[in-house]
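Student: Pasting a predicted model and its sequence here:
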Amino acid sequence: MQSLIPYICKLQSVFETVEMENIIDLPQIVVVGSQSTGKSSVIEGIVGRDFLPRGTGIVTRRPLLIHLIHTPLDDHQRQGLKFMLDDWATFGHLPNKNFDNFQEVCDEIQRETNKRVGTQSAISDIPIYLKIYSAKVVNLTMIDLPGITKVPVGEQPPDIEKIIHNMIMKYIQKENSIILAVTPANADFANSESLKLARKVDPNGNRTLCVLTKLDLMDDGTDAKEVLMGNVSPVKLGIIGVVGRSQADINADKTVKECLEKEVNFLNKNYPELAEKNGIPFLTTTLSEGG
């Protein structure tokens, strides 16, 4: 899948310009999880940038299709750019504008969301298309979807659970998609909502990978070793544990890079025999190899 990403991006760009839904199956990683499971931290860890809106309730209110494009420092696309040695981003709805300030990327995601569905809690299935160019990323296409929820709030319709369920199913039922089922380690693994949905369309788990978040927030005296080893509920593509960037980290202005360093230290201390096959860097490598 790695070598196909530039061509996939070109194909999907055609749909960006006219806001059409993709009418062909293209390889993509669909990120699924309940609210507050750490989806945003996983995505930002893979990207290495803080760029996603955060808050309470449903924050992701439109599908966000993220193309990560590995762009070496000597790549011709950097020529003439004022930020030749830095990362930058573009949006499908603003194809001629480059963003090198990732807080502005976050603001634009919110602005474009509000333009379509208002400032309350309504959602839409019309995607926002974002490309991120960096020398530090691997070539991936990810789709961030609204978090699974049970109870409507604000202007949300009473059947919000069904609406989000149908939106998620539309993406994960595609045979070419890899389902990234995000599940918190400090909750009952057997009741994972993301894995329940994944099993509906991928009962054998051939294209499901579970990300076990918040390893550092488990109760004292407990750990996730049995889950990570697949002894509780096996997932064919594997279960990868991560620490992630908590709200406390965000409040303390810790960068994504600092939190990744914290993750390495945590895994080496608490899961020394499993550390090499867990964490955001291992997850990124696994995804770039197509599972």
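Tutor: Yes, it's here.
Student: rest of the way, CA atoms for contacts and neighbours
Tutor: Fine.
Student: What is the burial count for L140?
Tutor: 28 (other CA atoms under 10 Å).
Student: no no, K214
Tutor: Around K214 there are 21 residues (other CA under 10 Å).
Student: was I right about it contacting G244?
Tutor: Yes. The pair formed by K214 and G244 meets the contact definition of CA atoms under 8 Å, at 6.3 Å.
Student: Please identify every residue contacting each of the two.
Tutor: Both K214 and G244 are in contact with G38, where contact means CA atoms under 8 Å, 6 or more residues apart in numbering.
Student: State the three-state secondary structure for the residue lying closest to N22 once chain neighbours are set aside.
Tutor: Of all residues not flanking N22 in the chain, F15 sits nearest, at 6.5 Å (CA to CA, 6 or more residues apart in numbering). At F15, secondary structure determined by DSSP: H, G, I helix; E, B strand; the rest coil is helix.
Student: Looks to me like N268 is in a helix.
Tutor: Yes. The assignment for N268 is a helix, going by three-state DSSP.
Student: and it, how far is that from A275?
Tutor: Noted for N268: a distance of 6 Å to A275, by CA to CA, to the nearest Å.
Student: Compare the two (neighbour count), which wins?
Tutor: Set side by side, N268 and A275 show more neighbours around A275, with 20 against 13, by other CA under 10 Å.
Student: Hmm, E263 and the more buried one touching each other?
Tutor: No. With contacts counted by CA under 8 Å, A275 stays clear of E263, the gap being 9.7 Å.
Student: For R199, which non-adjacent residue is closest in space?
Tutor: If you skip the residues right next to it in sequence, R199 has G205 as its closest partner in space, 6.8 Å away by CA to CA, 6+ apart.
Student: how near is that neighbour to F189?
Tutor: Distance, G205 to F189, by CA to CA: 16 Å.
Student: between those two, which one's more packed in?
Tutor: G205 (20 against 16).
Student: Three-state assignment for the more buried one, please.
Tutor: Recorded secondary structure, G205: coil (three-state DSSP).
Student: hold the first one in mind and look at this next one:
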Amino acid sequence: MALGELRTTSLEALQNEDQRKVLDIVDKLRRAGLSSVLQRPQLVVCGDQSSGKSSVLEAITEIPFPRKENLCTWFATEIVLRRDFTSSITTKIIPDKNRPASEQENLRSFKKSIADFIDLPGLIDEATVLMGLDRNSQNSTRAFARDVLSIEICGPGRPQLTLVDLSGLIHAENKSQTAAEVELIKDLVNEYISNERTIILAVISAKNDYANQIILKNARKIDPNGKRTLGIITKPDYLREGSDNEKDWISLALNEDIYFELGWHMLKNRADDKHDSSFDERNKSELHFFSKGRYNDLPRTMVGIESLRSRLSTLLNNHLGQELPHLKKELERKLEDTVKDLKNLGDKRSTVVEQKQYLMQLSVKGHDVLKSAVSGHYENSFFGTVDTESSVDSSANLCGLRAVIQFLNLSFAENMRRYGHKHQISKKTGADENIAGLLSLPVKSPLPCGDDSDKDVDAGETANNPPAEDLGLVVPKKLNREEGLQWVLRVLQRSRGRELPGNFNPMLISQLFWEQSEP
């Protein structure tokens, strides 16, 4: 079927004009690349393997997906219906983020456009091989992938809608599907249906007891109240007419067994030998089937593809009305976080001029910080809070340069006062007259050695005034007054010159100072 000839009147039943306007907004978010950060409203078709999921998706969208015997979905397929001025079909692969970077780049490079749905099977085969899922190849190492094949179908009459067809849930591993692949599919399906903005279309087949179908257990676990789950029963034509089994399935469809707030719906897909029939033929066959037997007693709103589209239209409208305010808040919050992150990165510097400006700004800021550190003005955020638990000159407080220098100056002055002299002479008096007679000098007051010359120089040691040994200094030698005068006398005797008796060499003071200040 040529793209220009594809009828879309039944698709348009999914939405009214107001819904299209709302979904236009959602589609703009997708086109802006926000799909990875925002959970968008979408329909997800999921179920057990061979439950008829793809047939349901095909009936809803009226897009002829390729069919092969014994072929199951090996990866998630995203169908993006988008309104545009021109008609087109484009495909791309969204790679699994856990793949190596080289493989991701190779998958992203796959972007193809086709003009007719006839070319769709070949395109999907090409994407399958690229994902490494070609079962006819010996190089294929996997049966399923977390990659997503995105098919975007644009046209002037298209509704804005996203539907996802997921791989079928597998009950047990076999020679074609390993235990790891069974778990992978389970995780993939749960990841999609856990999105609170997703309407779950849980497809189950009447060919198998519904108690044994995994999708019901998973859907009820994730959506326990069934607020966003619609159960879809396929293949009712396999049930024996008038049997108890048929009665049980009709009871399920009436929401009398497993309860979903959104209820249940019944569809009759194409028979195995009718896959080549048109959508009109399919719909007529389905209408005829539900017009007889027990099915004729069921409300028309819960059987057939036409009523399903109407239900989905209402569900989407209500769902969007609930979710869009939350979507707006989430978008605003993420925008705020992004703006904050961009602000933390600073001004852009992609050009040489911007880089020069950035370096100049850094230089000015660095100069201002240094100037504040030297001046002792610590209002800049660079300095942070004062760490009172650490020493002033510790690495934690080094940013306050002026404070550190002041502290070190005071410590230096204290060390000079305590350890800067060679002799510590006490104030105690002794035989001053006798010694003075030897010098032929009058008795004078003691040598100035500080107010605490009689005190122990090591007394009062603190963290700011540690012992002399820790500083590599020598403790002054303690002398009493008599010993101090003897020291002066020895220096006097060894520095006499041509001065008259009773006088002393003027260099005596210098000699005494040089020796006393040796430390």
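Tutor: That came through fine. Remember, predicted model here, so these are calculated numbers, not experimental data.
Student: The second structure: which residue goes with L197 of the first structure?
Tutor: Using TM-score structural alignment to pair residues, one finds that L197 of the first structure aligns to N218 in the second structure.
Student: Superpose on the first structure and give me the mean offset of the helix or strand encompassing that match.
Tutor: Remark: N218 of the second structure resides in helix 214-222, with elements defined by DSSP states H and E. Its match in the first structure and helix 214-222 of the second structure itself, once the structures are fitted together, sit a mean 1.1 Å apart by mean CA distance after the TM-score superposition for the first structure.
Student: mind checking how far that helix is from the chain centre?
Tutor: Centroid separation for helix 214-222 of the second structure versus its chain: 29 Å, with CA atoms, centre = their mean, to the nearest Å.
Student: That one - contacts with which helices or strands?
Tutor: Using 3 or more CA pairs under 8 Å, 6 or more residues apart in numbering; DSSP states H and E as the contact definition, the elements that helix 214-222 of the second structure packs against are strand 42-47, helix 179-193, strand 198-205.
Student: Mind doing that once more with 10 Å?
Tutor: Judged by 3 or more CA pairs under 10 Å, 6 or more residues apart in numbering; DSSP states H and E, helix 214-222 of the second structure is in contact with strand 42-47, helix 179-193, strand 198-205, strand 229-234.
Student: Matching Q35 of the first structure against the second structure, which residue comes up?
Tutor: With TM-score structural alignment defining the correspondence, Q35 of the first structure maps onto Q49 in the second structure.
Student: for its match, what are its contacts?
Tutor: Shown in contact with Q49 of the second structure (CA atoms under 10 Å, 6 or more residues apart in numbering): 72-73, 166-171, 203-205, 213-215.
Student: Would you convert those residues into JSON lines that also reports distance to S278 of the second structure?
Tutor: Output for those, formatted as JSON lines (distance: CA to CA, whole Å):
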{"residue": "C72", "distance to S278 of the second structure": "22"}
{"residue": "T73", "distance to S278 of the second structure": "22"}
{"residue": "L166", "distance to S278 of the second structure": "24"}
{"residue": "S167", "distance to S278 of the second structure": "25"}
{"residue": "G168", "distance to S278 of the second structure": "25"}
{"residue": "L169", "distance to S278 of the second structure": "29"}
{"residue": "I170", "distance to S278 of the second structure": "30"}
{"residue": "H171", "distance to S278 of the second structure": "33"}
{"residue": "V203", "distance to S278 of the second structure": "22"}
{"residue": "I204", "distance to S278 of the second structure": "24"}
{"residue": "S205", "distance to S278 of the second structure": "22"}
{"residue": "Q213", "distance to S278 of the second structure": "30"}
{"residue": "I214", "distance to S278 of the second structure": "32"}
{"residue": "I215", "distance to S278 of the second structure": "30"}
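Student: just the strands in the stretch 1-150 of the first structure please.
Tutor: Per DSSP state E, counting those that start in this stretch, the stretch 1-150 of the first structure has strands spanning 28-32, 64-70, 88-91, 94-99, 128-134, 140-144. These are given in chain order.
Student: Report the mean distance between the last one and its aligned residues in the second structure.
Tutor: On superposition with the second structure, the mean distance recorded for strand 140-144 of the first structure (mean CA distance after the TM-score superposition for the first structure) is 1.2 Å.
Student: and that strand, what does it pack onto?
Tutor: Contacts of strand 140-144 of the first structure with other secondary structure elements, assessed using 3+ CA pairs under 10 Å, 6+ apart, are made with helix 5-18, strand 28-32, helix 39-47, strand 64-70, strand 128-134, strand 177-184, helix 280-288.
Student: Now with 6 Å, please.
Tutor: Strand 140-144 of the first structure is packed against strand 28-32, strand 64-70, with contacts defined by 3 or more CA pairs under 6 Å, 6 or more residues apart in numbering; DSSP states H and E.
Student: out of those, deepest packed?
Tutor: Relative to the other members of these, strand 28-32 carries the highest mean neighbour count by mean count of other CA atoms under 10 Å, namely a mean of 27.
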